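Student: only geometry, no sequence info:
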């Protein structure tokens, strides 16, 4: 009798060229999965994928464009044969006052942070049904608690949280689990670009763990939720934020 060859499990990660997406890709690969790395920045994607060898399939795609998503999904099916886990991580941060947020700015945020999550998930539904797979959508603590300058960003992430719950409720009968990770402040290039030293100090004081998280720490939560170890977890929002969301509006000075 011939030996049965098992196809390794796979994952598809959007926004995989850097930051949390790249850290998640690396952790998946360490765990034996093949990974489709999706990003619209071709140069950064090729450079990131070059260090991960045959375990990854880089596909250039703007996940906010329906026609691009359809082409991307076809390439992933041809290259990997299956999709066991989908991580919708691609996102943009565009902070500014409500009065300065015109519709064009609003749409730029929504099309990547929200529309893309819907488009990629819808395109891969049949694939995930076939593998009884998992979806993990990346939101933010800005989707859990309002903050200044985040009218578009925070609203997009709040919508991602609710979309995740809709997916969990409707897709559970097909064996698909859907969960959401809401990172707090994380040491990424994006955070360094938009968080001044004063903002970083304020976050430090407001968080029970008194520090920013790392990309690898967020990746650990994502990969867990995609794994069989989380087989009875669906419809949940995990705030990986050093305790920031739990503090509500409490003042650091009152914690002592």
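Tutor: Now that the structure is in, tell me what you want to look at. As the structure is a computational prediction, the values presented were derived from the model and not from experiment.
Student: CA only for contacts and neighbour counts going forward, please
Tutor: Noted.
Student: where exactly do the strands run in the stretch 51-200 of the chain?
Tutor: 56-60, 85-88, 134-138, 177-181 (DSSP state E, counting those that start in this stretch).
Student: Out of those strands, the one nearest residue 97 is which?
Tutor: strand 134-138 (23.5 Å; C-alpha to C-alpha).
Student: Show me what that closest one packs onto, helices and strands only.
Tutor: Counting contacts by 3 or more C-alpha pairs under 8 Å, 6 or more residues apart in numbering; DSSP states H and E, strand 134-138 packs against strand 85-88, helix 151-171, strand 177-181, helix 215-226.
Student: Second structure for comparison follows:
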């Protein structure tokens, strides 16, 4: 395991499970001091857990201040927290639309906005987690696709705005990943059979492991990726080809 994060401090959202847990563990193992944010308890050895609902501006401000005070700085922000659901668009309530956008897009924005002064001071990096659904059409996921497409656009906007300050901003777009989020998704009834093979991965097995996504995030957040800003890295097994 490389030690690319010795002496650095990372802040990871959604760190209690899935990709976020894998990212927090990977960064810790590479030498980082890691603060993990989640609405659930973060029980990873050596990781400073902070309870935080990313939809709440005041909670985000308090959590980032806690992480910066604990670590003394913030070199990397990894925005991993997310929620999803499947539904026919005509069945999506406004409350569900708001929930999906609030966590996936607004929460990412709030974490970025609040951490940026620390990242500017450290000349650090942001790595956001978007989705294959944010860069191509995705069935029964209008709200999720809109939110993740927004994360891609936000990534590019911040990459341009903060390049003069030495802050890099990139994102990864996973396809199917074996996480509790995926396993807990309820299939849509009355699916159109014409969409059954849409966006199918070309590789076998067609589902990635969280550790594989974590490895890409660890690279993009490290000094080895010095020339990668505004990058949108698809990790979809060829599903988007």
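Tutor: Nice, thanks for sending it over. Just so it is clear, the model here is predicted, and its values are computed rather than measured.
Student: Drop the TM-score for these two in here.
Tutor: A TM-score of 0.91 describes the superposed chains when it is computed by TM-score structural alignment, normalised by the length of the second structure; 229 aligned residues with a C-alpha RMSD of 1.9 Å.
Student: And the helices and strands packed on strand 134-138 of the first structure: which comes nearest residue 112 of the first structure?
Tutor: Nearest of those (C-alpha to C-alpha): helix 151-171, 9.1 Å.
Student: Give me the residues contacting the closest one.
Tutor: Helix 151-171 of the first structure is contacted from outside by 92-98, 101, 106, 109-110, 113-114, 117-118, 137-140, 142-144, 146-147, 176-180, 234-237, using C-alpha atoms under 8 Å, 6 or more residues apart in numbering.
Student: Return the residues in contact with residue 115 of the first structure.
Tutor: Shown in contact with residue 115 of the first structure (C-alpha under 8 Å, 6+ apart): residue 64.
Student: residue in the second structure matching it?
Tutor: Structural alignment (TM-score structural alignment) places residue 115 of the first structure against residue 106 in the second structure.
Student: That match and residue 16 of the second structure, how far apart?
Tutor: Per C-alpha to C-alpha, to the nearest Å, residue 106 of the second structure is found 20 Å from residue 16 of the second structure.
Student: same question, residue 58 of the second structure
Tutor: Taken as C-alpha to C-alpha, the span from residue 58 of the second structure to residue 16 of the second structure is 21 Å.
Student: Among those two, which residue is more densely surrounded?
Tutor: Using other C-alpha atoms under 10 Å, the more surrounded residue of residue 58 of the second structure and residue 16 is residue 16, with 24 against 12.
Student: Quick check: that one touching residue 42?
Tutor: Yes. The criterion here is C-alpha atoms under 8 Å, and residue 16 of the second structure meets it with residue 42 at 4.6 Å.
Student: Between the two, which contacts overlap?
Tutor: Contacts common to residue 16 of the second structure and residue 42, judged by C-alpha under 8 Å, 6+ apart, are residue 36.
Student: before we move on, the earlier item: turn the helices and strands packed on strand 134-138 of the first structure into a markdown table, columns for mean neighbour count and distance to residue 242 of the first structure.
Tutor: What follows is those, written out as a markdown table (neighbours: other C-alpha atoms under 10 Å; distance: least, C-alpha to C-alpha, whole Å):
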| stretch | mean neighbour count | distance to residue 242 of the first structure |
| --- | --- | --- |
| strand 85-88 | 28 | 22 |
| helix 151-171 | 21 | 18 |
| strand 177-181 | 28 | 13 |
| helix 215-226 | 20 | 10 |
